[in-house]
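Trainee: coords below, sequence missing:
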């Protein structure tokens, strides 16, 4: 009997300890799961934008070359009194604005952009002939781009806030060309010619754009602009009305520029 009560007491003690342990475990606080990190911000380039730009253009091919002349110019050309070319290179600054729209598809971007710039791109070439076989002369030539614009497509690859793109399309601009060949004395010949027109051509280039703040981007761009060519003929209607010389000018420049754009319709930075 004593042995039975001993076993009973031992069993009761073990059950009591087990129940106390279970209650203590139930009272322990359950640790919360760690919060998932917020999704990383993703740049969304889709939408309308507008901005301003400015830069520098330099000559690609603008020398005015003699393409035709009447027989009376033969002696002056042979002696150097009338030049066979004008080194009227393009060089100068420009500034304006642009507007466009981008569509982003995963990491790819396609878009369209139009821009227009006021410009002062040109240089005057002066050729002095001291005399000899013909009278002394001073010849000048200037080919000047007063303004230009483009309507281009853009295709690029995005990498977060960075965009690398190629671009190309239509170009147009206002071109002004003046040439002269003035002999001394003036009665020996004072020839002048000019042309002012709006030219149509093409443009192509590449650039990189960076989103530096919500809705704002900055870009750098290279653009080759070809506005074609034009012929300019100079005359002296007073002294030599039957004589003339014609020169061909190429209106081509390479332009580098920087710009700032503002994107409409929400922040550039979006979240998944």
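Mentor: Okay, I see it. The structure presented is a predicted model; accordingly, all values stated were derived computationally and were not measured.

Trainee: Please count neighbours and contacts with C-alpha atoms only from this point.
Mentor: Fine.

Trainee: which residues in the stretch 101-250 of the chain form strands?
Mentor: 108-129, 137-159, 162-183, 190-213, 216-236, 240-263 (DSSP state E, counting those that start in this stretch).

Trainee: Out of those strands, flag the one nearest residue 11.
Mentor: Evaluated over the strands of the stretch 101-250 of the chain, closeness to residue 11 peaks at strand 137-159, with 71.1 Å, by C-alpha to C-alpha.

Trainee: Would you mark the buried spots in the closest one?
Mentor: Going by neighbour count (16 or more other C-alpha atoms under 10 Å), the buried part of strand 137-159 is 137-158.

Trainee: Ok, stretch 72-82 next?
Mentor: Within stretch 72-82, the residues that count as buried by 16+ other C-alpha under 10 Å are 80-82.

Trainee: Put this next to the previous one:
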């Protein structure tokens, strides 16, 4: 009897051990890893290139008659009457290229409002003979030494321009549509007409426009950084630069340094705008660009 009890106890213990071995083991739950959500927040820098189109409308020729008493033209040493003609043809068109830096802040990751600021500097290859100068006078006549003649409708060409603009847009995940506007500046190199003297005219104004920007996925073959840090954009800007108006109404200085205008005695406006002045430089830019956004998400 004692042996039977002992055998039953051993059998029960073995059965319990085998049953426990067959039960599933308790493993820790898997760690949840959230999928990163793209955000436009962060600093960025990049390059752009495009084309500028003349947006000005002033092309009416200006012709001015000048009498001998104004000391502008001379036949030998004898002052003579002459005619100054400004064709006013403009050529504010050509290649535009440069770089930009900026910062965006997105209020809600994924989709939402984005605000930012951007500064850019651009090289421009606009025509250096935007306003051509020519004059007709008696045969053999020349400008009196020391006289300066310049087109009251503006200096020629534009060497560079830049902007500092705010940006306001809405992000649809990796696609950002935005409007932009702010301060603009530029400088043009040209010659004072009829003199051969080079001069630069620094100008300030404003720029407005808009664009669309797209952040490349990490698996895109165009994403050479293999991160969510590369963005492509297409942008349009209208730029308006007010030129210096120090010589507003004047078109020449004679050899005594006196400014000559259409209100000067002996000067007649043959054709052209009555209120001669330096006009604004206006052009539109369409450009494409690439940015690197610091910080992947």
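Mentor: Alright, I've got the coordinates. Note that the structure is a prediction, hence the values are computed from the model and not measured.

Trainee: and the buried residues of stretch 72-82 of the first structure as TSV, adding distance to residue 193 of the first structure and secondary structure?
Mentor: As requested, the buried residues of stretch 72-82 of the first structure are exported to TSV (distance: C-alpha to C-alpha, whole Å; DSSP: H, G, I helix; E, B strand; the rest coil):
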residue	distance to residue 193 of the first structure	secondary structure
80	19	coil
81	17	coil
82	14	coil
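
Trainee: Going by distance to residue 97 of the first structure, which of those residues wins?
Mentor: Nearest member of the buried residues of stretch 72-82 of the first structure to residue 97 of the first structure, counting by C-alpha to C-alpha, is residue 82, at 41.9 Å.

Trainee: ok, the counterpart of that closest one in the second structure - contacts?
Mentor: By TM-score structural alignment, residue 82 of the first structure lines up with residue 84 in the second structure. Contact analysis of residue 84 of the second structure by C-alpha atoms under 8 Å, 6 or more residues apart in numbering lists 63-66, 134-136.

Trainee: Find the centremost residue of the first structure, please.
Mentor: For the first structure, residue 221 is the residue whose C-alpha lies nearest the centre (C-alpha atoms, centre = their mean; 3.7 Å).

Trainee: which residue in the second structure lines up with it?
Mentor: Under the alignment (TM-score structural alignment), residue 221 of the first structure maps onto residue 235.

Trainee: which non-adjacent residue is nearest its match?
Mentor: Among residues not flanking residue 235 of the second structure along the chain, residue 211 sits closest, at 4.1 Å (C-alpha to C-alpha, 6 or more residues apart in numbering).

Trainee: Now do the contacts for the aligned residue in the first structure for the one you found.
Mentor: In the first structure, the residue paired with residue 211 of the second structure is residue 207, using TM-score structural alignment. By C-alpha under 8 Å, 6+ apart, the contact list for residue 207 of the first structure reads 164-166, 219-222.

Trainee: Next, residue 14 of the first structure: secondary structure please.
Mentor: helix (DSSP: H, G, I helix; E, B strand; the rest coil).

Trainee: any idea how far it lies from residue 268 of the first structure?
Mentor: For residue 14 of the first structure, the distance to residue 268 of the first structure equals 68 Å [C-alpha to C-alpha, to the nearest Å].

Trainee: For the two, indicate the residue with more neighbours.
Mentor: Using other C-alpha atoms under 10 Å, the more surrounded residue of residue 14 of the first structure and residue 268 is residue 268, with 23 against 10.
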